[in-house]
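Asker: Have a look at this prediction, sequence included:
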Amino acid sequence: MLEFLHPLTFILLLAPFLVAYLPLRYISRRSALRISFMEDIRSVQGNKEQSMGISRATLFQKLLLLLVWSLVVIALAKPQLIGEPIVKEISQREILVAVDLSGSMSTQDFKGKDGKNIDRLEAVKHVLSAFFEKRKGEKIGLILFGSAAFVQSPFTQDLDALNHLLSELQVGMAGPQTMIGDGIGLGVKMFREGNVTDRMLILMSDGDDTGSKIPPKTAAKLAAENDVKIYSIAMGDPKNAGEHPIDTETLKAIVSETKGKFYYAWNSEELVEIYDEIDKLTPKKVEELSYRPVRELYMYPLALGLLLMFLYTLGLMGKKEWGGRHE
């Protein structure tokens, strides 16, 4: 759509017509010699006649000047080509997923979609991948913890890169232990560096903390002070009392400090339902930024006016040179 930034400038189009009717003639008050035989003098001069005074513009020159003036006025009005509105959604929520990579996550007590047993980490990877695909426009970060906690991905909207990093996770790559408190502490630090107030931490673990530098309950209190809600998901069969049983008490204590919620998940379908419920509990807050691309067009009428004047001047110079050769 074509728009003009300064439409009132078009009033200047009337200027040439106003000037033509204004009393701007120059009247000389000096005495003048009136010659009654001017025709005789002109006949003697022949081809050497020189015209004195102001020469009148031809119709072509008047139209040319009017056209150039119109182009200048159009340029001053600043024409712009306005494109279609472009809407960008900016999420006002940050989601941080903390995944346990300790040795206990290799326990195959999780039911896959086909009913076969898979390890806990494999179940996490399948469900998180689908979860990320539904989070377009949101900022998601990924923390991994085992014997130590580290940031696998800072908050990003590049979900393809996030899924690629998720697919490369392996049990034990962060060490065999389970440092839940350290993972929560690192998550709180990441939230502090942002400016979003809606902060959600999804903690996926068997809850068996094995000696964090920051006790899980202390880390949870720190999260609560920074307005971070923790949703903990206990991975695996709650009836499992083998080598790596699920420590539900620790995970429940963490969420109680932050007014979050605790979930059990021991099959893929239930884990999907848990993520849907979390999304309903904390609906995504989105701020829409709309703008329309603007393309400036003032240079085109201005360039056309300059080109017309240049061609006219070039034509006058050629005419004079041609007339001089004939003389």
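Answerer: Thanks, I have it. Numbers count the residues shown, from 1 in each chain.
Asker: going forward, measure contacts and count neighbours with C-alpha atoms only.
Answerer: OK.
Asker: can you tell me the distance between the two ends of stretch 164-177?
Answerer: Taking CA to CA, to the nearest Å, stretch 164-177 runs 25 Å from one end to the other.
Asker: And for that stretch, what's in contact with it?
Answerer: For stretch 164-177, contacts defined as CA atoms under 8 Å, 6 or more residues apart in numbering pick out 101-106, 121, 125, 129, 144-149, 152-153, 209-210.
Asker: And that stretch, what's buried?
Answerer: Going by neighbour count (16 or more other CA atoms under 10 Å), the buried part of stretch 164-177 is Leu166, Leu169, Gln170, Val171, Gly172, Ala174, Gly175, Pro176, Gln177.
Asker: same deal with stretch 152-164?
Answerer: Within stretch 152-164, the residues that qualify as buried are Gln152, Ser153, Phe155, Thr156, Gln157, Leu159, Leu162, Asn163, counting by 16+ other CA under 10 Å.
Asker: Tell me which two of those sit farthest apart.
Answerer: Farthest-apart pair in these is Gln152 and Gln157; separation 14.3 Å (CA to CA).
Asker: ok, and here's another one to check against it:
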Amino acid sequence: MTFGQSDFLLFLLALPVAAAVLYWSLKKRDTDILRIGSPDLIARLHASVNRRGRTAKFGLWFIAFALVIVALSRPQWGSEVEIVEQEGSQVMIALDISNSMLAEDIKPDRLTRAKLEISDLMSKLGGDEVGLVLFSGAAFIQFPLTFDYVTAKSFLEDAHPGMISRQGTAIGDAIETAIKGFDETRASQKVIVILTDGEDHEGNPVNAAKAAVDEGVLVYTVGLGTGQGQPIPEPGTFNGNTRFMRDRQGQTVLSRLDEDTLKDIANAGRGRYFRAGGSPTAAESIAAELSNLDKVSIHSEFETQRVERFQIFLAAALVALVAAELIPDRVKTRSRPTNSSQEGEPA
């Protein structure tokens, strides 16, 4: 036997103390009555008191209270298998890991802020499946759709620009790769969330977003960076020795947030655009959007649960209380004949 709320069992320790206090108070009352009353009158009154019944009644009360305490502790034994239907959406997150995401116009840098937004979003998804696509000049699925957010976050933390040798920002390829990651056998809502600075150098991401809608997929975008522009640190040149990327003319390359492109992608994908660093956060805004989508059953789990048995103890407590109330406080006694009636009897 196990208990779901074992802390309640501590109240059982109070029952012996309560019993001792009750016994002492009854004894004291009897002593006080004997001291102030006529012994003969008290003896006649006590003759009708059901002493054994009173003791049994108090005992049943204490048993009932003990059973109620055990019931509150939620005793459990045995087990049963329960099928749990999980409702939610399929969410593929596309994270830009190009070199421009190392720019520090939002702190600590664009890529780290994007990871924080994704981690926060995962914490708010609830029953949704989540997968991750990494992209720069090419795209690949870092991990497929899963409910295991802990493992997903560990893969997310490992993402860095060096994972894809081909640099660039191919948002269209990221959308196409994310679509391939959905499970087409399930009718759940499918969503792509793209986190990038929006500087698309390849393909046509707006057309890719329209194609996603044709597949029943919504596309949301999250912009990282500022419109003023920021130099791009060369990988491996941090910690006070930062060098910035330059073009062929030797000019420092500035990376700017392209909000117009990201808004066009979101509009074409029937989603919405959010900017990282705002209030509420992008993660909070997207989570609110996802919560309003139609949910369908996307996963069934078999859970083994212990069977609650508190009803047995509550029923036993009720029986004890009813039995206590059925015990009479007094018993019938035969009256002793008086002296006058004895003298009138014939010899």
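Answerer: Right, received. Where do you want to start? All values reported here derive from a predicted model rather than from experimental measurement.
Asker: just to revisit the earlier point, what about the buried residues of stretch 152-164 of the first structure, which are in helices?
Answerer: The helices, defined by DSSP state H, take in Leu159, Leu162, Asn163 from these.
Asker: Let's have these in JSON lines, adding distance to Gly187 of the first structure.
Answerer: Shown next, in JSON lines, are those (distance: CA to CA, whole Å):
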{"residue": "Leu159", "distance to Gly187 of the first structure": "19"}
{"residue": "Leu162", "distance to Gly187 of the first structure": "17"}
{"residue": "Asn163", "distance to Gly187 of the first structure": "19"}
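Asker: how about the most centrally placed residue in the first structure, secondary structure?
Answerer: For the first structure, the residue nearest the mean C-alpha position is Lys88 (6.6 Å; CA atoms, centre = their mean). At Lys88 of the first structure the chain is in strand, as set by DSSP: H, G, I helix; E, B strand; the rest coil.
Asker: mind checking what it lines up with in the second structure?
Answerer: Correspondence of Lys88 of the first structure to the second structure, assessed by TM-score structural alignment: Val84.
Asker: In space, what's closest to its match - neighbours in sequence excluded?
Answerer: Closest residue to Val84 of the second structure in three dimensions, ignoring its sequence neighbours and counting by CA to CA, 6 or more residues apart in numbering: Glu301, at 5.1 Å.
Asker: Return the set of buried residues in the helix or strand where that neighbour lies.
Answerer: If you go by DSSP states H and E, Glu301 of the second structure is part of strand 296-308. Using 16+ other CA under 10 Å as the test for burial, strand 296-308 of the second structure gives Ile298, Arg306, Glu308.
Asker: Give me the subset of the contacts of stretch 164-177 of the first structure lying in strands.
Answerer: Secondary structure from DSSP state E places Leu144, Phe145, Ala149, Gln152, Ser153 of the contacts of stretch 164-177 of the first structure in strands.
Asker: In the second structure, what sits opposite the last one in the alignment?
Answerer: When you say that, I think you mean Ser153 of the first structure. Under the alignment defined by TM-score structural alignment, Ser153 of the first structure corresponds to Phe143 in the second structure.
Asker: Which element, helix or strand, includes Gln170 of the first structure?
Answerer: Applying DSSP H and E, one finds Gln170 of the first structure in no helix or strand.
Asker: quick one: it from Leu162 of the first structure, how far?
Answerer: Counting by CA to CA, the gap from Gln170 of the first structure to Leu162 of the first structure is 15 Å.
Asker: How about Leu142 of the first structure?
Answerer: For Leu142 of the first structure, the distance to Leu162 of the first structure (CA to CA) stands at 8 Å.
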